[in-house]
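S.K.: Okay, sequence plus prediction incoming.
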Amino acid sequence: MIIPESKTEKPSMMLAKLKSLVFIDTLIFELSDATASSLRAVLKDDKGKVCSMFETEVEPAQKSFCWNGLNDLPYGVYTLELSGGKEEQLMRLVKRI
């Protein structure tokens, strides 16, 4: 039996999860144990335009961090690209009133 190549790949590790996928002016990340020593987050609008970027160093004991200052972004749907080391994670977010 031949197993398709995609079935043999290991699922990627989750770098972090968000407290909520709906935000107003702040994103709060809950870090996984496998999080890299640094994280980069890029927030893109529904057309793919980069609206905001954030980079931070992560301490081994750090469990969460906040990305403040997103209140100037227009309301709508965004894609968050989170990367650390070789891992990358995409999330769909909504900014609301």
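M.R.: Sure thing, it's come through.

S.K.: C-alpha only now, for contacts and for neighbours.
M.R.: OK.

S.K.: ok, V42 to S52 distance?
M.R.: 6 Å (Cα to Cα, to the nearest Å).

S.K.: Please read the previous query as pertaining to K95.
M.R.: K95 is 13 Å from S52, by Cα to Cα.

S.K.: The two: who's more crowded?
M.R.: Shown here are K95 and S52; by other Cα atoms under 10 Å, K95 has more neighbours (18 against 14).

S.K.: right, and the more buried one touches L80 too?
M.R.: No. The criterion here is Cα atoms under 8 Å, and K95 misses it with L80 at 11.8 Å.

S.K.: Okay, helices next: where are they in this protein?
M.R.: 5-8 (DSSP state H).

S.K.: Quick one: the strands in it, in order.
M.R.: Using DSSP state E, the strands of the chain run over residues 16-18, 22-23, 27-31, 38-45, 50-57, 64-67, 76-84, 87-95.

S.K.: then this one, side by side with the first:
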Amino acid sequence: MISEHAGWKYLFFITFFALIMLPVYYTQLPVEEEGKSKVDIVGIVLLSVGVMGLLLFISTKNAVFFSAILCFWLFWRHIHRKDHPFISPAIS
């Protein structure tokens, strides 16, 4: 919409405005308690490989689809067994 009326160069002003507003956003964030949290690396890797395999299948139509399905299934099992998964199964 902006590029139709003002030109594509004005799209960079949106990014510039967002960068200018970062200090304001930072002051509005709630203070979180410092705690030891672990990142679910296995969940991130399984989901990433599954999405990558699905996108490769869509774009090239090769046999990567089966590995993507396997990764999605392993990811689904992983998030249901983990105490603090990468994506909570409650939101699905």
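M.R.: Looks like it arrived, so ask away. What you see is a predicted model; the values in this text were computed from it and never measured.

S.K.: TM-score of the superposed pair?
M.R.: Once superposed, the chains reach a TM-score of 0.23 (TM-score structural alignment, normalised by the length of structure 2), with 40 aligned residues with a Cα RMSD of 4.5 Å.

S.K.: picking that back up, give me the common contacts of V42 and S52 of structure 1.
M.R.: The contact sets of V42 of structure 1 and S52 do not overlap (Cα atoms under 8 Å, 6 or more residues apart in numbering).

S.K.: Reformat the strands of structure 1 as a markdown table; add distance to K7 of structure 1.
M.R.: Converted to a markdown table, the strands of structure 1 look like this (distance: least, Cα to Cα, whole Å):
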| stretch | distance to K7 of structure 1 |
| --- | --- |
| strand 16-18 | 24 |
| strand 22-23 | 32 |
| strand 27-31 | 27 |
| strand 38-45 | 28 |
| strand 50-57 | 32 |
| strand 64-67 | 32 |
| strand 76-84 | 23 |
| strand 87-95 | 18 |
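
S.K.: Ok, which of these comes nearest T8 of structure 1?
M.R.: Nearest to T8 of structure 1 among the strands of structure 1 is strand 87-95; the distance by Cα to Cα comes to 17.5 Å.

S.K.: Name the residues of the closest one that come out as buried.
M.R.: Buried residues in strand 87-95 of structure 1, counted by 16 or more other Cα atoms under 10 Å: 88-89, 93, 95.

S.K.: so can I have JSON lines of these showing distance to G76 of structure 1?
M.R.: Listed next are the buried residues of strand 87-95 of structure 1 as JSON lines, based on distance: Cα to Cα, whole Å:
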{"residue": "E88", "distance to G76 of structure 1": "23"}
{"residue": "Q89", "distance to G76 of structure 1": "20"}
{"residue": "L93", "distance to G76 of structure 1": "8"}
{"residue": "K95", "distance to G76 of structure 1": "5"}
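
S.K.: just these now: which is nearest L31 of structure 1?
M.R.: Distances from L31 of structure 1 to the buried residues of strand 87-95 of structure 1, taken by Cα to Cα, are shortest for Q89, at 12.5 Å.

S.K.: How many neighbouring residues does the residue nearest to that closest one when sequence neighbours are not counted have?
M.R.: Leaving aside its sequence neighbours, Q89 of structure 1 sits nearest to L82 (Cα to Cα, 6 or more residues apart in numbering; 5.1 Å). By the criterion of other Cα under 10 Å, L82 of structure 1 has 22 neighbours.
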